[in-house]
Every structure is written in structure tokens, then in C-alpha cells.
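Enquirer: with the input below, show me the fold.
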Amino acid sequence: MNTLKISILAIFIIFFSCKKDKPIVEKQWYKGNLHTHSYWSDGDEFPEVIMDWYKSNGYQFVALTDHNTLAEGEKWKTISNDSIYQKAFKNYFNSYGDEWVTYRKDSLENIQVRLKTYNEYRTKFEEPSEFLILQSEEITDGYNGKPIHINATNVKRKIEPQGGNSVLEVMQNNLNEVAKHKEEFGTPIIAHINHPNFGYAIGLEDMIALKNEQFFEVYNGHPAVNNSGNDAHISTELMWDYINIAYIENHKPLMYGLATDDSHHYHRKGSKWSNAGRGWIMVQADTLSPKSLINAMEAGQFYASTGVELKELTFNNNILSVEVKADKNITYKISFIGCKKEEGEPEEFAFFESNKASFKLTKDMLYVRCKITSSKLHKNPVEDLLYENAWTQPVTYSE
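Expert: The predicted model follows:
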């Protein structure tokens, strides 16, 4: 009997010791880009070289988003006779070897290379908790000559562009198709509206009228997308504010803003080219997995950046607090931007010349977001966006 009591006691001690020592999973920040192109569509580099660049430059996740295509099946790329691309092929071959690279020459002695599929090249780069590649697509559609592009992240099959009889209808049809895809496969998928000012195709009214959409690009690193707008069109950042004013007033979910590269060009660098490394998102998630990343994004637990990195970002008790991971001899302006109820216009509520600041929301405010502007010049800017920035997601007052 005493032996039985001792045994039961030992079991209880082991059980509660294990329970007590069970590690608590802490959320981490993961850096990623959700808009990237390769030889599978109109990019000018092999997927392996692109993934290697992102992984080597501190990114934890990347989505290859070629136009209306997934990296699957057989595709051969004819290498341009331009010396830049001939040299790039030689570097590719020397890096990966003849056991990996499959190529041939056509009747004109042009080099043709079989592109590696998503399932092939991901084996070279993916590592648990270190680097993740999300299968994705840029659904490329249009209306009356206007380009309408929507990225679908973490897809399981190619999604065909749906068309429509207006800009709004084209967008909504494609968003609805992504939603069907998500339901069909029971997997986390997000869609985001790309570069609305590209060709000034997507107006504010179209964005406001959308249903069931939470993401768009407040910054896109392609030199032709008009982030800053012009005399006749507002910037994408100001569009973001007006969208959220309308969404909140119409009881829609908040619209969240992404920064992306939209990279196409990997051999020529400068303001004329669409290069890697211009814009990204930082997602606070418990694991580096599609489900965890997408769930965090849907909850607004991420920020967009073109260079500014945050040490802290919290929203507790209606207080939005940020702290920048500051560089030496660099100054920062932290702006809290939002809109008061029944005002209809965004405004800067407060700003601080500091690397740390907080702002308390009040009942009369529809929402508040934070923009951090650095005095550090962007290494490779586009348009007039010369300095590094970061944008937090909008938050609302709660009782």
C-alpha cells in the first residue's frame, strides 16, 4: 500500500514538473517580401538566385508572385545574348553545377534553360524556423486598358483572372475567386491589391467599394507605380487613410498596408529598375509557417518598412507605442496619424522627434496609425521617396 502511494505521488510530481517546465512560445518578428518576379514571367533571374539573395539578406519568408502562373510544369527560358545575361547564366551554372542545371542550345546556338519548379528549388533554401517560400501568384487582369493586379499568397493551384465589366467588378471577381480557393483547400490564403496607382487604374472609390478585402500596397518598389501620386491623383498613403475612414464608418474591417519590392530586375540597379530590397513587411508571429504568418497579418500584427526597424511595437489600453531600433547619428520623426469621428479628413495628431513615442487614443478618434520617417537616405529609392520609413497598421479605440 505504501509502495502504491509512493508511486502515485511520483507520477503527480513528474506530471506537474513537466507541465511547469513546458516552454511558452514567444512571438517573433519575421521579415518577408510578398511581391517578387522571376524568369517564370517577366523577371530577369532564376528563382534559385532570387531566393538566395533574399535568404542571404536577412529575410525569413518570400513569395514568388509571377504573373498568372505558378512555378510548375516544364518551362524553358531562352537566355538573352546580352552579355549581362550570358554572364549571369555562367554564374548560375557555376553555382549550381551540371547535376542541377539542365540546358540545351537551339538551332541558332541560343542557350535554353529548364526552369526549376517551386517544389524543386524550395528544397535548396527552406529551413524550419529559418526560411520559408510561399507559393503565390500575381493575378494579372485589367479593364479597358487599365492594369488590375492582385497577389494571392499561399495558393495551392493557379487562379485564372476572372475579368469583369468595370474596374471594381474585375477586382471583386478576382477577390471572390481567391476566397473560393481558400474555402476549397481549407488553407490560409490572403489576397492583396497591388500598386493601385499603377497606370492610375484603381481609384479611391473602387477601393472603398470593395468587399472582404483587408490588404493593399501602401508602398511598392517598382519605379512605375506612382506611390506619390501627382497633381490629379492622391498618394497611396493618403488613399489608405481615406479607405479606412470609409471602412470604419461602414463597419468594414480595417485595411492594412504592405510594403513590397515588386522586384523584376536583378542585374541593373537604380531608380529606373525594379530591384530587390526596397520594401518589406515585418510580421509578429509564433512560428514561421504560412498559417501563423497569415493569421498574424489578418490580426494586423505586422508593419511595413523601407528600412526602419522597430525594437518595440505595442497597443495596450488604447496606447499605441513604438520604439525604433536606432542607428547612430540618425534622427527619427514619429507621427501619429488618424481621423476624428465625423471629421472625414485624416490629420497628424502628434509627432515626436525621437526614437521612442506613445500616443493614447480617445473615444472621438476613428483610428490611429504611426509613420516613422528616418533621416537616413534609402540606399536605392524610387520616385521622391528618398528616406527610410516604416508604417504601423491602424488601430481603433476600445472600451
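
Enquirer: alpha carbons only for contacts and neighbour counts from here, please
Expert: Fine.

Enquirer: contact partners for Ser354?
Expert: Going by CA atoms under 8 Å, 6 or more residues apart in numbering, Ser354 touches 331-334.

Enquirer: chain center to the helix or strand harbouring Ser17: distance?
Expert: Ser17 is part of helix 2-21 when elements are defined by DSSP states H and E. On the basis of CA atoms, centre = their mean, to the nearest Å, helix 2-21 sits 49 Å off its chain's mean C-alpha point.

Enquirer: ok, and what's touching the helix or strand following it?
Expert: As assigned by DSSP H and E, the chain's next helix or strand after helix 2-21 is strand 28-33. Under the criterion CA under 8 Å, 6+ apart, residues 58-63, 259-261, 279-288 lie in contact with strand 28-33.

Enquirer: cool, and stretch 263-278?
Expert: Outside stretch 263-278, the residues that touch it by CA under 8 Å, 6+ apart are 35-38, 42-45, 84, 221-223, 260-262, 306-307, 380-383.

Enquirer: can you get me the start-to-end distance on it?
Expert: Distance between the two ends of stretch 263-278: 9 Å, counting by CA to CA, to the nearest Å.

Enquirer: so where do the helices sit in the stretch 51-200 of the chain?
Expert: Along the stretch 51-200 of the chain, the stretches classed as helices by DSSP state H, counting those that start in this stretch are 83-96, 118-125, 167-185.

Enquirer: return the most buried member of the ones you listed.
Expert: Ranked by average neighbour count under the criterion mean count of other CA atoms under 10 Å, these are headed by helix 167-185 at a mean of 18.

Enquirer: could you say what helices and strands that one packs with?
Expert: strand 132-143, strand 146-153, strand 190-193, helix 204-209 (3 or more CA pairs under 8 Å, 6 or more residues apart in numbering; DSSP states H and E).

Enquirer: quick one: it to strand 132-143, angle?
Expert: Relative orientation of helix 167-185 and strand 132-143, computed by axes from the mean of the first three to the mean of the last three CA atoms, to 10 degrees: 140 degrees.

Enquirer: now for the contacts of Ser354: which two are most distant?
Expert: Within the contacts of Ser354, Thr331 and Ile334 form the most distant pair, 10.0 Å apart (CA to CA).

Enquirer: next up, for comparison:
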Amino acid sequence: MSSQPAQASSPSGLKAVLVVPVVLATLVLGLKSVIPAQRQPAATLESDTELRWFKGNVHTHSHWSDGNDYLETIALWYRDRGYNFLTFTDHNVLANVDRWVEIDKTKGGRVAFDKLKAKFPDWVETRTEDGKEQVRLRRFDEVSAKLNVEREFLLIQGEELSDFFASPDYGKLPLHINAGNIYEKLAPAGGSSVAEVIQNNVDSVNKQRERTGQVMMVHLNHPNFGWAVRAEDLMRIIGERFFEVYNGHPGVNNKGNAERASTEKIWDIVLTKRLAELRLPVMYGLAVDDGHDYHNIPSRKSEPGRGWVMVLAPKLTATSLILALEAGQFYASSGVSLKKVESSDRGLSIEIDPVAGETYTIEFIGTRKGYNPVGTPVMGKDGKPLNTTHRYSDEIGTSLAKVEGNSARYDFKGDEIYVRATITSSALHPNPSEVGDFQQAWVQPVLGPACPPQND
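Expert: Next up, the predicted model:
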């Protein structure tokens, strides 16, 4: 499926860089005109009569793989808490066949089963085999038909392609790629390096999208899980526009450590290299739950409600949401809400939807032309290089400005390659993935005046 960068205007005046087929984008997003452009046009992300903010999570696990609850109970948890969409992404499986499981051997056991019966008393199917009570796991189509609410709540079928690379030096490195709105199950594609495994799985999803005509979303999960993915691997992937800058699982090392880069630093290195050197498109940052544990919240496990995306789209359908995400019409959050994000050839401005009693720090981050591009390997205590992102100059992903308040604007100086923003609240996250996390939001990068024209 070929895609070209394009400038488009909606009836509401919203403009955005589209990286999806022009005709499809025009039909789905209701855009008036399509004008080829190499530069990123002005964009205003704000709810109006044509566009709404939709809150959603695109990384979720259930009893179909290693989660400890049922699809329908998980979906109800999100729906009851004001989410508009949820993508189920169990490991290497789709919930599209009939499956019976022994209740007491599920990860949720009797606790999850009793909750299921209480919430859906006329829905649960059980049987006894060899003296063991079993329950039928409801298929995705059954659960979505029961719980979807038109214009308010949508379930999306997905799969987490859970692959790995067996490195002779670093052991088995876990490499997980999510496919959203997938049409049929895919098998992990494998490869002879970390980058090749990622690329092969991304290609597999995109080939299914091209073959079926169904709009799908592919993204790299938790790069610091098992310290598997370096910025040097991710920066070269073709056809991949998203990765998880925030993942709510407490074991994925979002903040890195003294030897290894945080996910935000990885993002800035990837952006700088892709835009300034490789001439590849922007990589967007997602916030997700990666939920596995739905009982006894909070319990310092991998629980729901920690990270999400806010997508500005004309309607609540999988196609509309994914096209809006691919156009950068969203922000990621772990608790901070935004009213408006504006970008133009002059700069980037942000308006927060404040919570009484909270204060906010808005930090604009980017890389300027003339940065030092050289990275050096990080050495371990044994004197050998670690499998981790190289160390680069602080000129890459530097703090361009920091503002205290509910709104801020950054005006381009003329030498920026890109600018993005991180907003941090004074309020601690109520159930953080790492102790001491504050509530945050991540605004997607915009191209600066020094960004070279991009290939797509």
C-alpha cells in the first residue's frame, strides 16, 4: 500500500500531515482537498463540532494469553471509567475460535470467574469435564457485539506478535510488536538481528493491511523490556510510525538506568537520526497500559488505567482512529489532559485542561541543526559493550524551553530539526508503573525549519 505525505484541510480547518493513502484518508476523515507537500502544514488539535477527543488504550491482555481476567470484564472496566476504545492484544493469538478452559487453572482463578458471573449472570457458559469445571472464553466478536456502544465505546481486535532474537552475545532478547485492527492472526516472523526481527514483523502486518484493504496499526512495544531494543535498531525501521514512550507495566524500564537510555531519550535519538540523517518519517510516541492484572488494584503489578492516548478524530471507528493516529492527531498521557495543541511554521503551542490544585511544567524538547551525530558504545564492567543505545551528545533531545503554567508557546528560532513537548503535573500518578512517577502528557513532534525534506 503506497503512501505519500500530503497536506489536507477538514471542514473544521484542521490540517495535518497524512501518511496514509490519500484517497482513503479523504473518504474517511472527510477532508476537502489534498495538496502534495514536503513540509508539515499548520495543525490545530482541538475538539469542535466535527472532531472529538477519544480516549483509548492500545495494549491489553486477557485470559486468551497471560492476562488474569476475561475479555468482557476487562472491557467493562474500561468502559465504566470513560474510555472510548480498547484494543485487545494477546500474545500470538486472536480470540476468534471456541475455547474452553479449566476455571481453577486460569490466571484469574475463582476470583475472576466470580466477578464474571456477578457482572454477566446470564452470559457465562460452563461445563464439567473429568470432574473439572470449565468455562467457555467468549470470542472477540461476541464480546464486542455485547459491549460496544455506538459513538461512545469501541473494542478493537489486535495481536501482540511476541518474537525474539537469540543473540550469541546477549542471550534471548524479547521483541514484541502490536498489530491493531488486525484481520487474521499472524505468526512471529523472526530474523537474523534485532532490527531484522522488528522489520519482518512490521512488514508482515503492513502486507496484511495491503492485501486485505483493512486499515491496521503497527507499533513497537516497550523497547527497554529485557533491554532488547536500541535506538540504533529502531531508527532504521521502515513502515513503523509508533513506539511506546510510556508503558504501564512495572517491569519495562521506562526510565532506563545509569547505563541505559530512557524511552524518552531513545525517542529523541530516533527522531534526530530519522529526520536529519536517514530522511525517514517522524516516529510517534504512545502511552499504554499493557495490562495483565485486574484484581486487587493497586497492587504494584501490570494494571489498567496507567497510560492512554487521546485521539482527535471525526468518528469512533477503528479506521478513523488509526488514520488520525497516523496523521499525528493525538497526544499520549498518564494523567494530564490537554485542551488544544497548535503547530505551524512559527512554532508549537499547548493549552492544558487543568485540575484544581495542580501545577504544570511544560518542557519543549528538540534537536538543533549542527548537533554532534556521533554515538559511542556503553561498556559494561567486563569491558565489553552492552546491548544498549549508544551515548550521544546532550545536543540530541535537548531542553529548548521550560514554562510553568497552564499554557505555553515555543517559537522556532530557525535551527530546530523537530520540537516535541512533555507536560508534567505536580500531582503524583495515583497508581504508577514506577514509584514516584508524576502524571504526564507527551505532545507529538513537529518538524522544525531546519528539518530536511523527508522520504516516506
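
Enquirer: next step: the contacts of stretch 263-278 of the first structure restricted to strands.
Expert: Thr260 (DSSP state E).

Enquirer: narrow the contacts of stretch 263-278 of the first structure to those that are buried.
Expert: For those, a burial check counting by 16 or more other CA atoms under 10 Å picks out 35-38, 43-45, 221-223, 260-262, 306-307, 380-383.

Enquirer: re earlier: can you put the helices of the stretch 51-200 of the first structure in JSON lines and add distance to Leu320 of the first structure?
Expert: Formatted as JSON lines, these follow (distance: least, CA to CA, whole Å):
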{"stretch": "helix 83-96", "distance to Leu320 of the first structure": "47"}
{"stretch": "helix 118-125", "distance to Leu320 of the first structure": "37"}
{"stretch": "helix 167-185", "distance to Leu320 of the first structure": "31"}
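
Enquirer: ok, how many other residues are close to Glu150 of the second structure?
Expert: Glu150 of the second structure is flanked by 10 other residues according to other CA atoms under 10 Å.

Enquirer: in contact with the equivalent of it over in the first structure, which residues?
Expert: If you follow Glu150 of the second structure across to the first structure using TM-score structural alignment, you land on Pro128. For Pro128 of the first structure, the contacting residues are Leu288, by CA under 8 Å, 6+ apart.

Enquirer: and Pro128 of the first structure, how far from Ile202 of the first structure?
Expert: From Pro128 of the first structure to Ile202 of the first structure the distance is 38 Å (CA to CA).

Enquirer: ditto for Lys180 of the first structure
Expert: 23 Å.

Enquirer: closest to Arg114 of the first structure out of the helices and strands packed on helix 167-185 of the first structure?
Expert: Shortest distance between Arg114 of the first structure and those, using CA to CA, is found for strand 132-143: 19.0 Å.

Enquirer: distance from the closest one to the second structure after superposition?
Expert: When the second structure is superposed, strand 132-143 of the first structure averages 0.7 Å from its matched positions, counting by mean CA distance after the TM-score superposition for the first structure.

Enquirer: hey, what's the angle from that strand to strand 146-153? Just curious.
Expert: Using the same axes, to 10 degrees: strand 132-143 of the first structure against strand 146-153 is 160 degrees.

Enquirer: helices and strands around strand 132-143 of the first structure, which ones?
Expert: So strand 132-143 of the first structure, by 3+ CA pairs under 8 Å, 6+ apart, packs with strand 61-64, helix 118-125, strand 146-153, helix 167-185.

Enquirer: would you turn those into JSON lines with distance to Ile245 of the first structure?
Expert: Below are those laid out as JSON lines (distance: least, CA to CA, whole Å):
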{"stretch": "strand 61-64", "distance to Ile245 of the first structure": "30"}
{"stretch": "helix 118-125", "distance to Ile245 of the first structure": "40"}
{"stretch": "strand 146-153", "distance to Ile245 of the first structure": "22"}
{"stretch": "helix 167-185", "distance to Ile245 of the first structure": "19"}
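
Enquirer: what residues in the first structure pair up with stretch 346-365 of the second structure?
Expert: The aligned range for stretch 346-365 of the second structure is 318-337, by TM-score structural alignment.

Enquirer: go through that stretch and flag the buried ones.
Expert: Neighbour-count burial for stretch 318-337 of the first structure, counted by 16+ other CA under 10 Å, picks out 318, 320-324, 326, 332-337.

Enquirer: between the residues you listed, which is closest to Tyr397 of the first structure?
Expert: The closest of those, once distances to Tyr397 of the first structure are taken by CA to CA, is Asn318, at 5.9 Å.

Enquirer: quick one: that closest one and Tyr367 touch, right?
Expert: No: counting by CA atoms under 8 Å, Asn318 of the first structure sits too far from Tyr367 to count as a contact (10.5 Å).

Enquirer: what residues are shared contacts of these two?
Expert: Joint contacts of Asn318 of the first structure and Tyr367 (CA under 8 Å, 6+ apart) are 361, 396-397.

Enquirer: of all those, which comes closest to Gly73 of the first structure?
Expert: Nearest member of those to Gly73 of the first structure, counting by CA to CA, is Thr396, at 46.0 Å.

Enquirer: the second structure: which residue goes with the closest one?
Expert: In the second structure, Thr396 of the first structure lands on Leu447 (TM-score structural alignment).

Enquirer: count of neighbours near its match?
Expert: 24.

Enquirer: ok, and the closest non-adjacent residue to it?
Expert: Nearest non-adjacent residue to Leu447 of the second structure, counting by CA to CA, 6 or more residues apart in numbering: Tyr418, 4.4 Å away.

Enquirer: hang on, the one you found in a helix?
Expert: No: counting by DSSP: H, G, I helix; E, B strand; the rest coil, Tyr418 of the second structure is not found in a helix; it is strand.

Enquirer: doesn't Thr367 make contact with it?
Expert: Yes: using CA under 8 Å, Tyr418 of the second structure is in contact with Thr367, at 6.2 Å.

Enquirer: quick one: common contacting residues for those two?
Expert: By CA under 8 Å, 6+ apart, Tyr418 of the second structure and Thr367 have these common neighbours: Thr272.
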